[in-house]
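# sequence first, then the predicted structure:
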Amino acid sequence: MSIERFHIAHSIDEALDLLAKEGSGAQILAGGTDLLVALRAGALDAGKTAFIDISRIPELSRLTLNGPDGQCQLGPCVTHHRIAEDAGLGRASIILGQASHSVGSPQIRRRGTIGGNILTAAQCADTIPVLLALDAQLLLRDTKGTDRTMAIKDFFPAPKKTAIKADELLLGISFASLAGKPWKGSYYKLIRRAAVAKSRLNFAVLIKTDLQGKVDEARISIGSTLPTPGRFTPAEELLKGNKPSIELAQAAADACSAYMIQVAGRRWSAEYKEPVVRNLARRGILKVFGLEQAPEESLEQHPEAQHGA
């Protein structure tokens, strides 16, 4: 395998034309923080012979708040740095900025893009659990100009695989703005060191309360726990209709841990992950409830690990 051609697209149409021309040998490039590492390591997908750089297409770097129907829209080339620094997006998404701020290092955040974070389909991807909690939708366009929209929850059919077709380009990510609505959220990331670290587990929760203070809706996702990224629906359902309490948070945390075992099975890592997921979920939910406690024990038994929020 070797890259023989490097194209720079300046418009979506040009990128799609190049994609049609290069066929299965095309590799879309935006920030390149993962692809260039794979290229140097000789680990790029076999058969890739041409890079198509889409980072200079203005439409793919747009960030729109409160668009049609109150939707927030992000181009796939929006960087993690920009997401982390945008106060309006912080109000609209509550926790997406925290997830992007936790990505790698300042240099990586200035180059790495949200589209790349999605399309690598890594179990440890920082933004995917948050986008799942936001019920995000993905807009795709093929080389014939046909658009389709897919919920991110349906975008990962198998481990490390996405549903994007070889002739498709990711054009945008959208979700309903939560600004000014009774939603609260928290994001936690379990890491080995304080910077430039891949997450071992990451937890995202968004909770909406009604006028009586009861949980009206809950959305929970935990990265690196299920075979493919997804929501923890049993825990979400357990929370609904109940008033926040320490006991409720513990019950939901237990449900998260049990659901992981139910879906992923009791593999060799379960002995470690089961209590960590329980503790991580409890802390995240308690934070949203405003009932944070001083930790009585570490998230895990391994002293070299740290946890970041």
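Done, it's in. Everything numeric here is computed off the predicted structure, so don't read it as measured data.
# contacts and neighbour counts: CA atoms only from here.
Will do.
# to which secondary structure element type does the closest residue to His307 other than its chain neighbours belong?
Nearest non-adjacent residue to His307, counting by C-alpha to C-alpha, 6 or more residues apart in numbering: Leu190, 4.1 Å away. With DSSP: H, G, I helix; E, B strand; the rest coil as the basis, the three-state label of Leu190 is strand.
# same check on Gln27?
strand.
# which non-adjacent residue is nearest it?
With sequence-adjacent residues excluded and distances taken as C-alpha to C-alpha, 6+ apart, Gln27 is closest to Phe51, at 4.9 Å.
# I figured that neighbour was touching Leu18, is that so?
No: using C-alpha atoms under 8 Å, Phe51 makes no contact with Leu18, being 9.7 Å away.
# shared neighbours of the two, anything?
Counting by C-alpha atoms under 8 Å, 6 or more residues apart in numbering, the common neighbours of Phe51 and Leu18 are His7.
# follow-up on the earlier one: count of neighbours near the residue nearest to His307?
Under the neighbour criterion other C-alpha atoms under 10 Å, Leu190 is assigned a count of 22.
# how close does it sit to His7?
Remark: distance between Leu190 and His7 (C-alpha to C-alpha, to the nearest Å) = 38 Å.
# residues in contact with the residue nearest to Gln27?
So Phe51 contacts Ile3, Arg5, Phe6, His7, Ala26, Gln27, Ile28, Leu29 (C-alpha under 8 Å, 6+ apart).
# where do the helices sit along the stretch 101-250 of the chain?
Counting by DSSP state H, counting those that start in this stretch, the segments of the stretch 101-250 of the chain that form helices are 106-111, 114-119, 128-133, 233-239, 246-264.
# what's the most buried one of those?
Of all those, helix 128-133 has the most neighbours on average by mean count of other C-alpha atoms under 10 Å, namely a mean of 28.
# what helices or strands is it leaning on?
Under the contact definition 3 or more C-alpha pairs under 8 Å, 6 or more residues apart in numbering; DSSP states H and E, helix 128-133 sits against helix 96-101, strand 201-209, strand 215-223.
# please identify which of the ones you listed is closest to Val276.
Taking C-alpha to C-alpha, strand 201-209 is the member of the helices and strands packed on helix 128-133 nearest to Val276, at 8.6 Å.
# list the helices and strands that closest one packs on?
Under the contact criterion of 3+ C-alpha pairs under 8 Å, 6+ apart, strand 201-209 touches helix 128-133, strand 183-191, strand 215-223, helix 270-289.
# give me whichever of those is most buried.
Using mean count of other C-alpha under 10 Å, the stretch among the helices and strands packed on strand 201-209 with the largest mean neighbour count is helix 128-133, at a mean of 28.
# residues near the closest residue to Gly223 other than its chain neighbours, how many?
In space, and not counting its chain neighbours, Gly223 is closest to Asn202: 5.0 Å by C-alpha to C-alpha, 6+ apart. Residues contacting Asn202 under the criterion other C-alpha under 10 Å number 31.
# so Asn202 sits against Val130, correct?
No: between Asn202 and Val130 there is no contact under C-alpha under 8 Å: 9.4 Å.
# mutual contacts of the two, please.
In contact with both Asn202 and Val130: Tyr187, using C-alpha under 8 Å, 6+ apart.
# one more structure, for comparison:
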Amino acid sequence: MKAVLETVNHNCKSIPRLTLVPAACENNKEFAQGLQVYLIMSVPPGVFESGLAIPGIHWFHQKHNRKYIVMVQEFRDIIMGQFAGHHHTDTFRVFYNKNDLANPFCSWEADEAWRVTHHYFHFDPLHGNHRVEDVNFQWTDGVFGVALSRPDAQGERTVFFHALSSLRVFSVPAGVMRNRTAALAAGPDSYYHYRDLGFKGNDTQATASYLDLDTGVLFFTQLNCNGVACWNTQKPLEPANVHLLVSDGERFSFPNDLKVDAEGTLWVLTDRLPVYVYKGGLDPNTVNYRIFSAAVKDLIKGTVCEV
């Protein structure tokens, strides 16, 4: 697979986009053999939601994302799930095929998707104040980080999620999201499927999170601590069980995203986004983007996150 960097226009601005493309389409089956992929998207392709609720207007519609649909259908045997968030609304998306768990993606032909809302998706008004380097700003972002667990004894997965401006982590069974009736149910039947897992500690606001399927350890960025932390999901979520793995005001300024790959390596991206947004740009003579990697088992060894 090769990476193609292209430019797209959004709100009259040119934005770079990195696209992964199969090296040779005729070898897709050989390329995909044995792989399992989760698609994590900042904003899914399609119609971007506005602040107005317009009946009949769908935010995710086949006619707006044909190329994306072709790609997903081509690789449906290895795409285990699709997640999207960061819409600046208190929602997140998990896409599955409700009738075939072996090929969990939406039924594109029927354009089946539904929006799920819950109190736990909202930001905490007491924790929306942030400071990165010398920039002080306030964000009201709701659900931002979404992570998926390994299957339990019944084959069910758990979706872990948190709002960016919050100090808590929540969860919901993935089956609830796959079941349209359960997902859209009102009242207690829906509300109590979601769990408040606990308090991470002061200044633990996070952008991204990712759960390492091998160890069951959840990693999350630390926006106000310039670093990365971990929590062993087999232990209660409380400050004593959350470990700050790294904190560096220069190199880890605004850790924006992280992932764990199939080899058990944690990758972290830092990009100084608040400096760019609130100070009118970045200094090209300094390092503004960094990518870090480390073996998960080495990182958590000797910490409360160790398995």
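Done, it's in. Computed from a predicted structure; not experimentally measured.
# would you pull the TM-score for this pair?
Once superposed, the chains reach a TM-score of 0.28 (TM-score structural alignment, normalised by the length of structure 2), with 156 aligned residues with a C-alpha RMSD of 6.9 Å.
# please look at the residue nearest to His307 of structure 1 and Gly223 and confirm they touch.
No: contact criterion C-alpha under 8 Å: Leu190 of structure 1 and Gly223 do not qualify, at 10.1 Å.
# shared neighbours, the two?
Common neighbours of Leu190 of structure 1 and Gly223 (C-alpha under 8 Å, 6+ apart) are Leu201, Asn202.
# any idea how far the residue nearest to Gln27 of structure 1 lies from Leu119 of structure 1?
Phe51 of structure 1 sits 15 Å away from Leu119 of structure 1, taking C-alpha to C-alpha as the criterion.
# ok so His130 of structure 2 is a strand residue?
Yes: counting by three-state DSSP, His130 of structure 2 falls inside a strand.
# host element of the residue nearest to Gln27 of structure 1?
According to DSSP states H and E, Phe51 of structure 1 maps onto strand 50-53.
# helix or strand right after that strand?
Assignment by DSSP H and E places the next element after strand 50-53 of structure 1 at strand 63-64.
# a markdown table for the helices of the stretch 101-250 of structure 1, including distance to Ala99 of structure 1?
Formatted as a markdown table, the helices of the stretch 101-250 of structure 1 follow (distance: least, C-alpha to C-alpha, whole Å):
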| stretch | distance to Ala99 of structure 1 |
| --- | --- |
| helix 106-111 | 11 |
| helix 114-119 | 11 |
| helix 128-133 | 7 |
| helix 233-239 | 21 |
| helix 246-264 | 20 |
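# what's the closest of those to Ile285 of structure 1?
Closest of the helices of the stretch 101-250 of structure 1 to Ile285 of structure 1 is helix 246-264, at 5.8 Å (criterion: C-alpha to C-alpha).
# helices or strands next to the closest one in the packing?
Other helices and strands packing on helix 246-264 of structure 1, by 3+ C-alpha pairs under 8 Å, 6+ apart, are helix 233-239, helix 270-289.
# possible to save those helices as TSV with distance to Ile83 of structure 1?
Shown next, in TSV, are those (distance: least, C-alpha to C-alpha, whole Å):
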stretch	distance to Ile83 of structure 1
helix 233-239	27
helix 270-289	21
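# who's in contact with the residue lying closest to Gln250 of structure 1 once chain neighbours are set aside?
Leaving aside its sequence neighbours, Gln250 of structure 1 sits nearest to Arg282 (C-alpha to C-alpha, 6+ apart; 5.7 Å). Going by C-alpha under 8 Å, 6+ apart, Arg282 of structure 1 touches Ala249, Gln250, Ala252, Ala253.
# tabulate these (TSV), appending distance to Gly172 of structure 1.
Converted to TSV, the contacts of Arg282 of structure 1 look like this (distance: C-alpha to C-alpha, whole Å):
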residue	distance to Gly172 of structure 1
Ala249	34
Gln250	37
Ala252	33
Ala253	33
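# out of those residues, which comes closest to Thr233 of structure 1?
The closest of these to Thr233 of structure 1 turns out to be Ala252 (C-alpha to C-alpha; 10.2 Å).
# contact partners for that closest one?
Each residue near Ala252 of structure 1 by C-alpha under 8 Å, 6+ apart is listed here: Ala235, Glu236, Leu238, Leu239, Ala281, Arg282.
# find the nearest non-adjacent residue to the fifth one, please.
If I follow you right, that is Ala281 of structure 1. In space, Ala281 of structure 1 is closest to Ala253, 5.0 Å off (C-alpha to C-alpha, 6+ apart).
# likewise the second one?
On the basis of C-alpha to C-alpha, 6+ apart, the spatially nearest residue to Glu236 of structure 1 that is not a chain neighbour turns out to be Ala218, at 5.0 Å.
# in this structure that neighbour contacts Glu237, no?
Yes: counting by C-alpha under 8 Å, Ala218 of structure 1 does reach Glu237; the two are 7.5 Å apart.
# out of the helices and strands packed on strand 201-209 of structure 1, which is closest to His307 of structure 1?
strand 183-191 (4.1 Å).
# which other helices and strands does that closest one contact?
Here strand 183-191 of structure 1 touches strand 201-209, helix 270-289, strand 306-308, going by 3+ C-alpha pairs under 8 Å, 6+ apart.
# can you map out the strands along the stretch 151-300 of structure 2?
For the stretch 151-300 of structure 2, applying DSSP state E, counting those that start in this stretch gives strands covering 158-163, 168-173, 195-199, 209-212, 217-222, 227-232, 242-247, 255-260, 265-270, 290-295.
# so which other helices or strands are in contact with the second one?
What it means is strand 168-173 of structure 2. For strand 168-173 of structure 2, the elements it packs on are strand 158-163, strand 195-199, judged by 3+ C-alpha pairs under 8 Å, 6+ apart.
# and the angle for it with strand 195-199?
150 degrees (axes from the mean of the first three to the mean of the last three C-alpha atoms, to 10 degrees).
# Leu18 of structure 1 contacts Ile52, doesn't it?
Yes: under the criterion of C-alpha under 8 Å, Leu18 of structure 1 makes contact with Ile52 at 7.3 Å.
# how about TSV for the contacts of Ala252 of structure 1, with distance to Gln107 of structure 1 added?
Formatted as TSV, these follow (distance: C-alpha to C-alpha, whole Å):
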residue	distance to Gln107 of structure 1
Ala235	37
Glu236	36
Leu238	41
Leu239	39
Ala281	30
Arg282	33
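# assess the claim that Lys18 of structure 2 and Lys2 are in contact.
Slight slip there: residue 18 of structure 2 is Leu, not Lys. No: using C-alpha under 8 Å as the test, Leu18 of structure 2 is too far from Lys2 to be in contact (10.2 Å).
# out of the contacts of Ala252 of structure 1, which comes closest to Ser93 of structure 1?
Distances from Ser93 of structure 1 to the contacts of Ala252 of structure 1, taken by C-alpha to C-alpha, are shortest for Glu236, at 18.6 Å.
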